[in-house]
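Chemist: predicted model and sequence below, questions to follow.
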Amino acid sequence: MNLKKYTVAELLETHTAVLNELRDREILRSANNPTGDYAEWLFCQAFGWDQAANSVKGFDATDAEGIRYQIKGRRLHQLNTSRQLSAIRDMSGFDVLAGVLFDAAFVVSRAALIPSELVRDRSKFTEHTNSHRFLLRDDIWNAEGVVDVTANLQQVASNSDV
């Protein structure tokens, strides 16, 4: 697709149409940046978790045993390679952090299930945002209790022709 031939208005209209189609397919749930919604959808599809309502505080999904998952995604791009996940406001609201790193084209690079104790130990409180900051660095995958689920999410992503 040669995007150079489109006007700014046409590009933004296309962007809006793509986001609307992803919402129609129930992959996205909001009008926000699609990274978080896509991460939630991938994890729930991969593991059969029940997605919580948008208004639920502290977790995004639960499994059949009642384990609460906080789901976070980060899209890495040449202009921003930070591994900082979005703000965690309720450190006691989840049992496991499900984190995924995407490349610039939303391809799953790495994904993990991280025990909440490890997240608490490696997070820093930021008074300015009244939240905790957690970086999904490569060494997390070597930490005790962390489960690498990259292949699970990659499989869902490659088969997601909803």
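Modeler: Thanks, I have it. Residues are numbered from 1 along each chain as shown.
Chemist: please make it C-alpha for all contacts and neighbour counts, starting now.
Modeler: Will do.
Chemist: can you give me the helices in this protein?
Modeler: 8-24, 34-47, 116-122, 150-158 (DSSP state H).
Chemist: in JSON lines: the ones you listed, plus distance to S55 and mean neighbour count.
Modeler: Below are the helices of the chain laid out as JSON lines (distance: least, Cα to Cα, whole Å; neighbours: other Cα atoms under 10 Å):
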{"stretch": "helix 8-24", "distance to S55": "18", "mean neighbour count": "13"}
{"stretch": "helix 34-47", "distance to S55": "14", "mean neighbour count": "21"}
{"stretch": "helix 116-122", "distance to S55": "21", "mean neighbour count": "16"}
{"stretch": "helix 150-158", "distance to S55": "25", "mean neighbour count": "17"}
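Chemist: for A143, find the nearest of those.
Modeler: With Cα to Cα, the closest approach to A143 among these belongs to helix 116-122: 8.3 Å.
Chemist: adding another structure so you can compare the two:
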Amino acid sequence: MNDLNGKSIAEMLALHAAINEELRSRDVLRSANNPTGDLAEYLFCTAFGWEQEANSKKGFDAVDSDGVRYQIKGRRLHRRNKSRQMSAIRSTDGFDILAGVLFNDDFCVIRAALIPASVVFERTSFVDYTKSHKFYLRDDVWDAAGVSDVTERLRAVEQA
């Protein structure tokens, strides 16, 4: 790893931008946003052979060969923020399975699961202000009926 202590703010931001551009050229990232969501989509779609939808598709991010719709969510657990709240779920009927992954500080997979929509909505709360559902990817989710632990499948892609 490069020593960043001697780098200026401008140099570090340029390095950050260059890294993101390289990840986009490798089709890991699709947007200029925070890489967490794009990385989650890349890992799941690569691991399972799903077809990614256009970024503007409402309610789901990918589809498998049987037509099953997947909403893909990722959360980076940072030493300064350990919240497991996933990004807002706006559509209650837009997906069949939520594919969720937790990353550590360095964007390495901690845990990943495929969660039936019924399990997700048993565990969400509606937020009127944002007109969306709030879901936390807590450890007990892996114990729910129908949930599949796919951690090793994503780690295999991440390490390839």
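Modeler: On my side now, so go ahead. Just so it is clear, the model here is predicted, and its values are computed rather than measured.
Chemist: can you list the helices of structure 1 in a markdown table and add distance to L76 of structure 1?
Modeler: Output for those, formatted as a markdown table (distance: least, Cα to Cα, whole Å):
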| stretch | distance to L76 of structure 1 |
| --- | --- |
| helix 8-24 | 19 |
| helix 34-47 | 10 |
| helix 116-122 | 20 |
| helix 150-158 | 16 |
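Chemist: closest to D139 of structure 1 out of these?
Modeler: When the helices of structure 1 are ranked by proximity to D139 of structure 1, the top entry is helix 116-122, at 11.3 Å, counting by Cα to Cα.
Chemist: how big is the offset of that closest one relative to structure 2?
Modeler: Compared with structure 2 after the fit, helix 116-122 of structure 1 shows a mean deviation of 0.5 Å (mean Cα distance after the TM-score superposition for structure 1).
Chemist: and that helix, what does it pack onto?
Modeler: If you count contacts as 3 or more Cα pairs under 8 Å, 6 or more residues apart in numbering; DSSP states H and E, helix 116-122 of structure 1 packs onto strand 96-102.
Chemist: what lies in contact with the strand it packs on?
Modeler: With Cα atoms under 8 Å, 6 or more residues apart in numbering as the test, strand 96-102 of structure 1 has contacts from 39, 43, 67-76, 83, 108-116, 119, 136, 150.
Chemist: any quick ChimeraX command for the buried ones out of the residues you listed?
Modeler: Filtering the contacts of strand 96-102 of structure 1 down to the buried ones (16 or more other Cα atoms under 10 Å) takes a single ChimeraX command:
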select :39,43,68,69,70,71,72,73,74,75,76,83,108,109,110,111,112,113,114,115,116,119,136,150
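Chemist: and the contacts of strand 96-102 of structure 1, which of them are in strands?
Modeler: Using DSSP state E, the subset of these located in strands is 68-75, 108-115.
Chemist: out of the helices of structure 1, flag the one nearest D60 of structure 1.
Modeler: D60 of structure 1 sits nearest to helix 34-47 of all those, at 7.3 Å, using Cα to Cα.
Chemist: residue in structure 2 matching Q51 of structure 1?
Modeler: Using TM-score structural alignment, the equivalent of Q51 of structure 1 in structure 2 is Q52.
Chemist: hang on, that match packs against C45?
Modeler: Yes: judged on Cα atoms under 8 Å, Q52 of structure 2 makes contact with C45 at a distance of 6.8 Å.
Chemist: wait, which of the ones in strands among the contacts of strand 96-102 of structure 1 is closest to E13 of structure 1?
Modeler: Using Cα to Cα, those come closest to E13 of structure 1 at R75, 22.3 Å.
Chemist: for the closest one, what are its contacts?
Modeler: Shown in contact with R75 of structure 1 (Cα under 8 Å, 6+ apart): T35, L101, F102, D103, A104, F106.
Chemist: F107 of structure 2: how many residues sit nearby?
Modeler: Neighbour count of F107 of structure 2, defined by other Cα atoms under 10 Å: 17.
Chemist: middle-most residue in structure 1, spatially?
Modeler: Closest residue to the average C-alpha location of structure 1: G73 at 2.5 Å, with Cα atoms, centre = their mean.
Chemist: who's in contact with that residue?
Modeler: For G73 of structure 1, the contact set (Cα under 8 Å, 6+ apart) comprises T35, G36, A39, L85, S86, G99, V100, L101, F102.
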